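Visitor: Sequence first, predicted model second:
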Amino acid sequence: MNTPILNTISEPADLKKLSLEQLTQLATGMASARNLEGKNGNVMAVIDDGSLSGGLALEGLNIASTLKSNLIILVNDNGMAIAENHGGLYEGLKKLRETNGQSSHNIFKAMGLDYRYVENGNDLETMLKTFKEIKDVDHPIVLHVHTEKGHGYEPAVDHKEAFHWHVPFDLATGKTLHPVTGETYTDVIHEQLEKEFTAGTPITAITAAIPGTYDLKRFGKKHPKNYFDVGIAEQESITLAAGQAKMGLRPIAFESGTFLQRAYDQLSHDLGINKLPVTIMVSGGSISAGDPTHQGIFDLAMLSNIPGLTYLAPTTKEELQAMMHYALHQNNGPVAIRVPSNGVHSAPLADFDAHRMNVLHAGQKVAILGVGSLLPLAEEVQQQLDVDATVIDPRDVSKLDEKTLIDLKKNHQLVVTLEEASLSGGFGEKISRFYGNTKMRTLNFGAAKRFNDHETTAELWHEFKLTPEQIVTEIKANL
């Protein structure tokens, strides 16, 4: 039977994109199914060295060696994850690169897998020759390929971490076309970190290979003993934080909302059940399109429904810092903070209580609750209505402030919620459920429960009726 050189599963036509950590696991499933069905053909997984730090990759490699049939695992080793690699595993990979694959420190052979090393992985002729040689191999084999991250584009070679993902830039120079100016929420976070450190709060900063998202190397340079990058291993980042909290430290796990689902069991089992005071900063909570694997709309439903975990949504830099301080000095359990996705807003902070809604303007008939980065939208809607609507900053999106919600029933007939997150399982559903057996009507605005792909962000906001004009129209229709 004639078979192609390889049937790569890194991005098969009938599957959506998978994280690199999952590909070895998927490959073992496809190879075992091929064997049971009596079919032929090559199954190949392509995984990056940075992804080897995740448990999923090691689980797949562990099972791969038991298959005793064709399975090719290409490990693309460029010495980098998103940022530089961290952990003892990478000393072994380094020795393999330095010895042209001859080092005895070989994790792949130790797991029972055949092994082959290719030094010049950026050379097309070398790779094609190698693929032809291992085509139709009758047992699992790891093809360890040394490449250069950013190869062929000098700015990406010189700035590997920055060019892992990049906003639009000038191709000739590599310079960002629209650089961010002024204060950012990252600056606000670092200001509070230094305040806490100076005050003697025993904080640590933990990240899972995304230091650039929060500019954490800024903290790491000042306080290297208190900074931990665990590589692409969100599970480890949460349970490492749990262990530190158990021993009296005040760890802060800096996470991306689109990757944090990998640590759901740790969030629930290690933090929620044990009520450990870990602070979790969550970035990327926004409605966007372009890649179904990078969606920032599911964190709110996930985190706000874990028992014992408090999820806070600040609307200003003052609230963000107050919530960080609260989280680092309370002992009730884990606290996650959803970093606003919009530009920095500032407003005086009076009578702060993380669990009490902040009524910014008391009106009547209509109450508009704007979660986090959508509070400015709530204020804009209020200005366009022909009624004096109430505007509220909910703050805590995991536990309802029932007193404030009950008070609204006195002179309001409609409560509107705005959230930059999936409506399914989100904050708006909690509000609607609370008022379910009363005369109060509710309107919930947010994202549909789906993986967005090709739409633009502007198209999604319009589809979800998150423009001021659309919201005003819906409110008037429901009064």
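Guide: Everything's here; your move. Numbering: from 1, shown residues only.

Visitor: Please make it C-alpha for all contacts and neighbour counts, starting now.
Guide: Fine.

Visitor: and the residue nearest to residue 412 when sequence neighbours are not counted, what does it touch?
Guide: Sequence neighbours aside, residue 365 is the residue nearest to residue 412 in space, at 3.9 Å (criterion: Cα to Cα, 6 or more residues apart in numbering). Taking Cα atoms under 8 Å, 6 or more residues apart in numbering, we find residue 365 in contact with 387, 388, 389, 390, 411, 412, 413, 414.

Visitor: Could you pull up the residues touching residue 373?
Guide: 314, 315, 340, 341, 342, 420.

Visitor: Pasting the second one now:
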Amino acid sequence: MTTQNGKSAPRATPVLDGISSMAELRALPEEKLPALADDVRAAMIEAVSTTGGHLGAGLGVVELTVALHYVFDTPDDRLIWDVGHQCYPHKILTGRRGLMHRIRQKDGLSGFTKRGESPFDPFGAGHSSTSVSAGLGMAVARDLKHENRDVVCVIGDGAMSAGMAFEALNNAGSANSRLIVILNDNDMSIAPPVGAMSAYLSRLLSSQSYHTLRSAMKDVAALFPSSIERAARKAEEYARTLVTGGTLFEEMGFHYIGPVDGHRLDHLVPVLKNVRAAKASRPILVHVVTQKGRGYAPAERAADKYHGVSCFDVETGRQEKAKRNGPTFTEVFADALTRAAETDPKIVAATAAMPAGTGLDAFAAAHPKRMFDVGIAEQHAVTFAAGLAAEGLRPFVAIYSTFLQRGFDQVVHDVALQNLPVRFILDRAGFVGADGATHQGAYDLAYLCCLPNMTVMAPADEAELARMIATAIAHDSGPVAVRFPRGCGPGEPVPDAPKPLRIGRGRIVREGTDAAILSLGTRLADSLAAAETLAAEGISATVADARFAKPLDLALLRDLAGRHAALVTVEEGSSGGFGAQVLDALANHGLLDAGLKVRALHIPDACFEQDSQTGQVKAAGLDAPGIAKAVRAALGR
């Protein structure tokens, strides 16, 4: 059915429409829950079709979300979603359905869980694999405060591939605090298909009678000699292993239940009720098998299960394609590296669960044996690349700027201190738009420029990026980082055979006399636009492209400082980055002694929430009007 404007009419959601509180949800008879789940799924599809966002992961947890809120007393019971983009059905059920049309938009809902947004979001999660650590902290705090509530962590969509999750599980298994972990296994990587026998065994193993019997048998076994007690314990473990496959989690100290069909509410609800009623002091892991993209045919058919989508037509699943001036920076990087690898067998590439997002899926298609996706494991990715470099290869590690933060110790200890030539490709550096504060690549300049041996570059356009990839390939004397933003550049043609740049050399792109604007990266276009505005006002501005945040071009700095009254640096990064490096160099080389006026423009000391990238740049004062304003202020005009 379509409306007059040609779009598909929203599906009716009568059960969901009748629920305005958790009390009303929990008052529903269990036989109504599948209909509620169908309504939630329809509401989610309708909302995301108009806004874009994460779709597949949320579709996979609709029934699980309904069951958790039905069984547990949220928000008093703490429910933590990991990874955060699974939370759309959770938001719909917790009073935010009417705001879903503004998700991931300015002044709208976050695309992730967010503490300040709702009491139903006890812990924010934009990055993955944090839930068990946070949940254990909450459980221990509950015990110390002598409170009585459940803490439930839902971890899935690849988040179990991170070492932090296993560190937390290991700690939780020995902490003797009640904690419930729901393992959302949505790619069948852990469990075989589940069915009626598995559901029966899961209900049995989660029941109070089983816990009571198990405890009693342990007490009886303890009366026998230690050899018999150990044999009895092993026999019980092996019996459970044969029917559940939970050996790993049992060895870590968890009571393992599952696998459970995550789309059968008649399986989920009884198990969760048993888990809640058991009140065991031992942590519990419930293994739930779900299907990413469940219930929406286009998502089920897609290779990525519609993980992240633009606006789309509900009936056909066809996504709207944004108009582009040319290739994205990501595509330029991938093409440059793929072509270079055709003649350089030493080039290899690694990423942490983001082959498509970083462009390395294209590299993998051409060079499958030289591309490594290590899972959500940034620490491992960095040190893995260090090992490759130590053996003479030329590794490129492509990780979003905000995710490389998770591997900072490895960048320091395993790469920089050993001066190994690992090439870091920092995609999504700077503002990222709708993903919001958790994904802003604001800090990489600050945390990389302080490291010895590190070379840090930022291209102003597509051609410069290709040259910087060639530079990184040729630079075997230490680690290199290239940062670039999300999306497309200004449309500069990419050379067929890009030549390496001289390390630490910038360029002047516009000559002036009154003030100098020293830009790093893609702020160059707005710097040139600001110079045009200033020229109309009678202010002559030189515009330079630093190219390198480290090492700085000291000859260029001396030139700019020596013949201008003011110098303004511009970067799409936090304080402590490029501007700080320039100020340090100016001060230590005596270039401020003659009265040069300096202003450093960077992302203000604040968290920027979801908006368009253009809106975020404007709010930060890093657009052309903001740059022109800073020049006027420096000159006292």
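Guide: Alright, I've got the coordinates. All values reported here derive from a predicted model rather than from experimental measurement.

Visitor: Tell me how far the residue nearest to residue 412 of structure 1 lies from residue 290 of structure 1.
Guide: 39 Å (Cα to Cα, to the nearest Å).

Visitor: Then residue 278 of structure 1?
Guide: Distance from residue 278 of structure 1 to residue 290 of structure 1, by Cα to Cα: 32 Å.

Visitor: what about these two, which has more around it?
Guide: Neighbour totals were compared for residue 278 of structure 1 and residue 290, and residue 278 leads with 32 against 14 (other Cα atoms under 10 Å).

Visitor: who's in contact with the more buried one?
Guide: Counting by Cα under 8 Å, 6+ apart, residue 278 of structure 1 touches 241-242, 245, 250-253, 271, 327-328, 333-335.

Visitor: Is there a neighbour count for the residue lying closest to residue 267 of structure 1 once chain neighbours are set aside? I'd like the number.
Guide: Of all residues not flanking residue 267 of structure 1 in the chain, residue 238 sits nearest, at 6.8 Å (Cα to Cα, 6+ apart). Neighbour count for residue 238 of structure 1, taken as other Cα under 10 Å: 30.

Visitor: what does residue 352 of structure 2 align to in structure 1?
Guide: Matched by TM-score structural alignment, residue 352 of structure 2 corresponds to residue 208 in structure 1.

Visitor: so who does residue 621 of structure 2 touch?
Guide: Counting by Cα under 8 Å, 6+ apart, residue 621 of structure 2 has contacts 601, 603, 627.

Visitor: hmm, back to that, shared with structure 2, which of the contacts of residue 278 of structure 1?
Guide: Retained in structure 2 (both residues aligned by TM-score structural alignment, their matches' Cα atoms under 8 Å) from these: 241, 242, 245, 250, 251, 252, 253, 271, 333, 334, 335.

Visitor: which SS state does the first one fall under?
Guide: Pointing back at residue 241 of structure 1 there. Under the three-state scheme (DSSP: H, G, I helix; E, B strand; the rest coil), residue 241 of structure 1 adopts helix.

Visitor: Kindly report the same for the fifth one.
Guide: For residue 251 of structure 1, the secondary structure call by three-state DSSP comes out as strand.

Visitor: residue contacts, it?
Guide: In this structure, residue 251 of structure 1 makes contact with 202, 203, 204, 205, 206, 241, 244, 245, 278, 279, judged by Cα under 8 Å, 6+ apart.
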